[in-house]
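A.B. asks: What shape does this take:
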Amino acid sequence: MKITFLSHACFLLEDGKHSLLIDPYLTGNPLAAAKPEELSPDFIAVTHAHGDHLGDTAAIAKRCGSTIFAVAELARTLRGECLTVSDGNLGGSQPTAFGRLKYVPACHGSGIAGGLACGLLVEMDGKKIYHAGDTALISDMALLREEKIDLALLPIGDYYTMGPEDALRAAEMIRPGMTIPMHYDTFPVIRQDPEAFRAAAQKRGLPVRVMAPGESFVL
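C.D. replies: Below is the predicted model:
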């Protein structure tokens, strides 16, 4: 599976047949490695409705006919824009063309009345990827260890989400095959040193890959 980091919390997952874009905040993002019109994903998954995550979802989906995955309240709003949406909610999972998607707890504002923020557990090409979305450190993360996650995408920016210290604790609870830090440096208040996070994690036996916006690798 090819993983591309497009900055902030936006990742593109591709298995050679299907593509899944997560939290496409590109327009107005000073670090964005692509323009919305340069992407044509089959699917888009959104963790919550804050602008730096929902971002360009509607514009991309309208142009490409992408199916959007979102929790029920956000899905209802997007469906009202005549978009193709598959709704779900925390604890629920559903089969997809690329594998499976499960909505898992996150502790954060949702950005929409009555809605819930979530993390995403994506099964694709025989791999399991955990995208934490925006979240505080929560004890539910310990349950993810049993999932044998191949890749965890964890926020380290602090201020609005976990900071580096709590992200280390999260990685220790989850014990993924690899962790990629995200949600940092986009705004002044979330500037962090990802290399310091990587070094601290490696001392604890936790493999970390720091990605520059636009960088890709094969998992």
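
A.B. asks: going forward, measure contacts and count neighbours with C-alpha atoms only.
C.D. replies: Noted.

A.B. asks: what's the helix or strand harbouring residue 128 packed up against?
C.D. replies: Residue 128 is part of strand 127-131 when elements are defined by DSSP states H and E. Using 3 or more C-alpha pairs under 8 Å, 6 or more residues apart in numbering; DSSP states H and E as the contact criterion, the secondary-structure elements in contact with strand 127-131 are strand 118-124, strand 151-155.

A.B. asks: Alongside the first, I'd like the structure of this one:
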Amino acid sequence: MKITYLTHSTCILKIHEKYLLIDPFLSKNSFFNKKFLFNDYINKYIKKIDYILLTHAHYDHVCDVELFSRKFNNVLIISNYEISNFFEKKGIKTCAINYGSFVSFSFGKLKYIWAAHSSIFNNGIYGGNPGGFLIHTDEGNIYISGDTSLIYEMKLVPIFGKLKLSILPIGGRFTMDIEEAIIASEFLQCEKILGVHYNTFEAIKIDKEKAIKSFYDKNKNLILLDMGKSLYI
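C.D. replies: This is a model prediction of the structure:
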């Protein structure tokens, strides 16, 4: 399994030659556009997308869904019922899920997981319950929390199977901060964490070296990837 970090909470997972784009936020991301020419960047790092996974409806997680659905004709959107319905009305192929059972796909099986946050589109349309994704494959299991505070339900996640990696927000204010993400990793019984949702905006600035040390002191491995860099698990 290969994970490429693009920016903010946007990542690409490669599982069995299938490519899963998580929460695309590129074209309207001013932090991103200060560093890279948008078209050059996406052409370099996003050559194929089979699925787009959306944790909730906030613009910094969904703003490029239509862009990538046009670029990759057969892409399938996976999200909660309300978000799926919103994009289906735009002629985009979707698969609606909610808090419930695992659902099988070509890359493995996926479960929509609880999150404590909010979810609304920029135009005011309700975006349903926010969530995360638990992905089980024969290459390992991964948990993508989405934007969330620390919640006790995270203790249920390892009941379904041992995690190789958890992707957690660490910027604070709107989501968990460093200390809460460490507690979350303990709830999840997961030693390897990919940190996301930090440093994009002034309100979620962190000290990266201090964050890594804080996890290390608790026998956890916090990974903070540069934009466009990949991790193999």
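
A.B. asks: Tell me how they score on TM after superposing.
C.D. replies: Comparing the chains after superposition, counting by TM-score structural alignment, normalised by the length of the first structure, produces a TM-score of 0.94; 219 aligned residues with a C-alpha RMSD of 1.7 Å.

A.B. asks: about what we covered before: show me the one of the helices and strands packed on strand 127-131 of the first structure that comes nearest residue 96 of the first structure.
C.D. replies: For residue 96 of the first structure, the closest of those is strand 118-124, at 9.2 Å, according to C-alpha to C-alpha.

A.B. asks: I'd guessed residue 61 of the first structure sits against residue 82; true?
C.D. replies: No: taking C-alpha atoms under 8 Å as the contact criterion, residue 61 of the first structure and residue 82 are not neighbours in contact, 10.1 Å apart.

A.B. asks: Of those two, give the one with the bigger neighbour count.
C.D. replies: residue 61 (21 against 10; other C-alpha atoms under 10 Å).

A.B. asks: Tell me the residue in the second structure aligned with the more buried one.
C.D. replies: Structural alignment (TM-score structural alignment) places residue 61 of the first structure against residue 69 in the second structure.

A.B. asks: Am I right that its match sits in a helix?
C.D. replies: Yes: using DSSP: H, G, I helix; E, B strand; the rest coil, the assignment for residue 69 of the second structure is a helix.

A.B. asks: what's the mean distance for the strand holding residue 128 of the first structure versus the second structure?
C.D. replies: Averaged over the aligned pairs, strand 127-131 of the first structure sits 1.0 Å from the second structure after superposition, using mean C-alpha distance after the TM-score superposition for the first structure.

A.B. asks: Tell me the counterpart residues of that strand in the second structure, please.
C.D. replies: Counting by TM-score structural alignment, strand 127-131 of the first structure falls onto residues 140-144 of the second structure.

A.B. asks: got a list of contacts for the strand holding residue 128 of the first structure?
C.D. replies: 1, 119-123, 147-154 (C-alpha atoms under 8 Å, 6 or more residues apart in numbering).

A.B. asks: Over to stretch 60-77 of the first structure?
C.D. replies: Residues external to stretch 60-77 of the first structure that are found in contact with it (C-alpha under 8 Å, 6+ apart): 36-37, 39-49, 57, 83-90, 103, 112-118.

A.B. asks: Looking for the alignment partner of residue 72 of the first structure in the second structure.
C.D. replies: Matched to the second structure by TM-score structural alignment, residue 72 of the first structure sits across from residue 81.

A.B. asks: Could you name the helices and strands sitting against the helix or strand containing residue 11 of the second structure?
C.D. replies: Under the criterion DSSP H and E, the helix or strand holding residue 11 of the second structure is strand 10-15. For strand 10-15 of the second structure, the helices and strands in contact under the criterion 3+ C-alpha pairs under 8 Å, 6+ apart are strand 2-7, strand 18-22.

A.B. asks: rerun that using 10 Å as the cut-off
C.D. replies: If contacts are counted by 3 or more C-alpha pairs under 10 Å, 6 or more residues apart in numbering; DSSP states H and E, strand 10-15 of the second structure sits against strand 2-7, strand 18-22, strand 51-53, helix 59-62, strand 230-232.

A.B. asks: which of these sits most buried?
C.D. replies: Using mean count of other C-alpha atoms under 10 Å, the stretch among those with the greatest mean number of neighbours is strand 51-53 (a mean of 25).

A.B. asks: Tell me how far that one lies from the chain's centre.
C.D. replies: 10 Å (C-alpha atoms, centre = their mean, to the nearest Å).
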